[in-house]
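Q: what shape does this take:
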Amino acid sequence: MKYKSVKSVCLAAFLMASHNAFAEESALQEGGKPLSVVTSDGKERTISDCKQFTFLRLNDLKISKINGLSDPDWIDAKNSLTGCYIDWYVKENKLTLDNTAKTPNIKDVLSHFPASEAYFVNKDEQAKIKKNSSGKSILEYTPSLKINDRKMISDKEGVSYSVWWFASYKNENGDLVSFITIGSGVTQGTQSILKSYIIKSTQGKIWDVKELDENSPI
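A: From the prediction side, this is the model:
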């Protein structure tokens, strides 16, 4: 499947992943051109698809910078590269899609997601979260969050969360392995981010999760 832009990659490819993993040939382009990146060896390179991304990562290179994109396009590009990583992870670990799994609603997610993963806009807020989040869920940390359509929004804190994408797989032992992408941002302004996680366990009040990105171990 071909995509016209990075923006369409993010949503269309992740929706495709609910049926199967990212195709290696999935296009990673902005304005019809391959993504321009700087890798950890300091060289500027172009990436047209997930196969090229995986080749770089398997050769011990990481993505240091994505060039020439506006903030929204940069977020989409980063998210799409993370999707390529998830595709590699699924294949490498021989995971099989669980078609019976349903996407959890955002309230359930925030009731169990560690507060350490709460959205922040600056280092001061990040430090505050780190200091006060121990043992809490995001919803406990920000109790003013209320359901609004498919989002949870806190007018008091000026923050919003939504489930962007979710998929569950089973490994060869039949154990469930789930992935989720959460969108979060400010309610007054344009600052936002997409973060992807592997949900390692849903036992207990706080889920065991680990953030994934384009430079996660490969």
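Q: from here on, just use CA atoms for contacts and neighbour counts.
A: Noted.
Q: now the helices for this structure?
A: 6-8, 14-17, 50-58, 71-92, 106-112, 123-132, 138-141 (DSSP state H).
Q: format these as a markdown table; extra columns: mean neighbour count and distance to residue 186.
A: As requested, these are exported to a markdown table (neighbours: other Cα atoms under 10 Å; distance: least, Cα to Cα, whole Å):
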| stretch | mean neighbour count | distance to residue 186 |
| --- | --- | --- |
| helix 6-8 | 23 | 20 |
| helix 14-17 | 18 | 23 |
| helix 50-58 | 17 | 31 |
| helix 71-92 | 21 | 14 |
| helix 106-112 | 19 | 16 |
| helix 123-132 | 13 | 13 |
| helix 138-141 | 20 | 15 |
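Q: any idea which of those gets closest to residue 154?
A: Residue 154 lies closest, by Cα to Cα, to one member of the helices of the chain: helix 138-141, at 10.2 Å.
Q: return the list of helices and strands in contact with that closest one.
A: Helices and strands touching helix 138-141, by 3 or more Cα pairs under 8 Å, 6 or more residues apart in numbering; DSSP states H and E, are helix 106-112.
Q: can you name the residues that contact the residue lying closest to residue 15 once chain neighbours are set aside?
A: Nearest residue to residue 15 in three dimensions, chain neighbours excluded: residue 165, at 7.4 Å (Cα to Cα, 6 or more residues apart in numbering). By Cα atoms under 8 Å, 6 or more residues apart in numbering, the contact set of residue 165 is 14, 15, 103, 180, 181, 182.
Q: ok, those vs residue 208, which is closest?
A: residue 180 (12.5 Å).
Q: okay, now the residue lying closest to the closest one once chain neighbours are set aside: neighbour count?
A: Spatially, and ignoring its direct neighbours in sequence, residue 180 is nearest to residue 166 (4.4 Å; Cα to Cα, 6+ apart). When neighbours are counted by other Cα atoms under 10 Å, residue 166 registers 21.
Q: to check against the first, give me the structure of this:
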Amino acid sequence: MLLVVLSGPANSGKTTVWNRFLAKDTGYVGIPETEFELLRNMRARFPGNDDEYRAWITAPENYAPMKEESANRRYGHFTGLSASSGFSGKKAALFDRHFICDVGYCEMRNTQPPSNLLQYAKAISPDMVFLFEGPLEFTRRADTGRFMNKEEAMRLYGILKQSYERMGYLPIPVPEFNPDREKNIEARIAFIETNLRMTGLAKK
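A: Predicted coordinates for the structure are as follows:
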């Protein structure tokens, strides 16, 4: 079974495309982002204080355990689907971020990646990686627990690219095709479909 990854910095639009892609083509099974729930729970500890929350979550002694737990949840979701025949009859698994992405996030936060994260990154090898350019119109969306600012998101694109290249992968850049949000989403989906079709993966 082939593994396809959608990667990208905050507000690059990857999760929106991931959701739309899965809704459009039932031949794929999704491996979701596992960090949002953790971030929301942590954000609740600091009601109304974005700066205090950001300082706490970006401290390496807090950031590393969060990444460790997030990686365990993603790995558990993947292996659970495999054990329950959730991949049966599917063309591929579509990841909303891969373990290698989180290695890059740790690098940006000057944090040593947890050992389990490195283990999963090597054990579950993607066949194709799509790296979304961004960010688009930027919001911090504090209610989700997200804390990255626009400058960090722009820098993260290069870090993610390097993280994949260091592990032997060549990410396919997914640009912004249209200033109209809906048209851009559809164009990005079509771009991914075209690239998958070239591999013989997608239906013609």
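Q: what's the TM-score here?
A: Superposed pair, TM-score by TM-score structural alignment, normalised by the length of the second structure: 0.23. Supporting alignment: 81 aligned residues with a Cα RMSD of 5.9 Å.
Q: picking that back up, any chance of the contacts of residue 165 of the first structure in CSV, plus distance to residue 208 of the first structure?
A: Formatted as CSV, the contacts of residue 165 of the first structure follow (distance: Cα to Cα, whole Å):
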residue, distance to residue 208 of the first structure
14, 22
15, 24
103, 17
180, 13
181, 15
182, 15
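Q: against residue 154 of the first structure, how distant is residue 63 of the first structure?
A: Separation of residue 63 of the first structure from residue 154 of the first structure (Cα to Cα, to the nearest Å) stands at 34 Å.
Q: if we can go back for a sec, out of the helices of the first structure, nearest to residue 198 of the first structure?
A: helix 71-92 (9.0 Å).
Q: now the angle from that closest one to helix 50-58?
A: 80 degrees (axes from the mean of the first three to the mean of the last three Cα atoms, to 10 degrees).
Q: which other helices and strands contact helix 71-92 of the first structure?
A: Counting by 3+ Cα pairs under 8 Å, 6+ apart, helix 71-92 of the first structure packs on helix 6-8, helix 50-58, strand 63-66, strand 192-201.
Q: how many neighbours does residue 99 of the second structure have?
A: Residue 99 of the second structure has 26 nearby residues by other Cα under 10 Å.
Q: wait, it touches residue 73, no?
A: No. Judged on Cα atoms under 8 Å, residue 99 of the second structure makes no contact with residue 73 at a distance of 11.0 Å.
Q: out of the helices of the first structure, nearest to residue 194 of the first structure?
A: Here helix 71-92 is closest among the helices of the first structure (Cα to Cα), at 6.7 Å.
Q: picking up where we left off before, farthest pair in the contacts of residue 165 of the first structure?
A: Across the contacts of residue 165 of the first structure (Cα to Cα), the longest gap, 14.2 Å, separates 15 and 182.
Q: the residue nearest to residue 180 of the first structure reaches residue 177, doesn't it?
A: No. Here residue 166 of the first structure lies out of contact with residue 177, judged by Cα under 8 Å, at a distance of 11.0 Å.
Q: can you map out the helices along the second structure?
A: According to DSSP H, the helices that the second structure contains are 14-24, 36-43, 50-58, 60-83, 99-108, 115-123, 150-166, 181-198.
Q: quick one: closest of those helices to residue 131 of the second structure.
A: So among these, helix 150-166 is nearest, using Cα to Cα, at 7.5 Å.
Q: orientation of that closest one relative to helix 99-108 in degrees?
A: Orientation note: helix 150-166 of the second structure sits at an angle of 130 degrees relative to helix 99-108 (the same axes, to 10 degrees).
Q: buried residues, helix 150-166 of the second structure. List them.
A: Of the residues in helix 150-166 of the second structure, 150, 153, 154, 156, 157, 159, 160, 161, 162, 163, 164 count as buried by neighbour count, 16 or more other Cα atoms under 10 Å.
Q: mind putting the residues you listed in a markdown table, distance to residue 116 of the second structure included?
A: Converted to a markdown table, the buried residues of helix 150-166 of the second structure look like this (distance: Cα to Cα, whole Å):
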| residue | distance to residue 116 of the second structure |
| --- | --- |
| 150 | 29 |
| 153 | 25 |
| 154 | 27 |
| 156 | 22 |
| 157 | 23 |
| 159 | 20 |
| 160 | 19 |
| 161 | 21 |
| 162 | 20 |
| 163 | 16 |
| 164 | 17 |
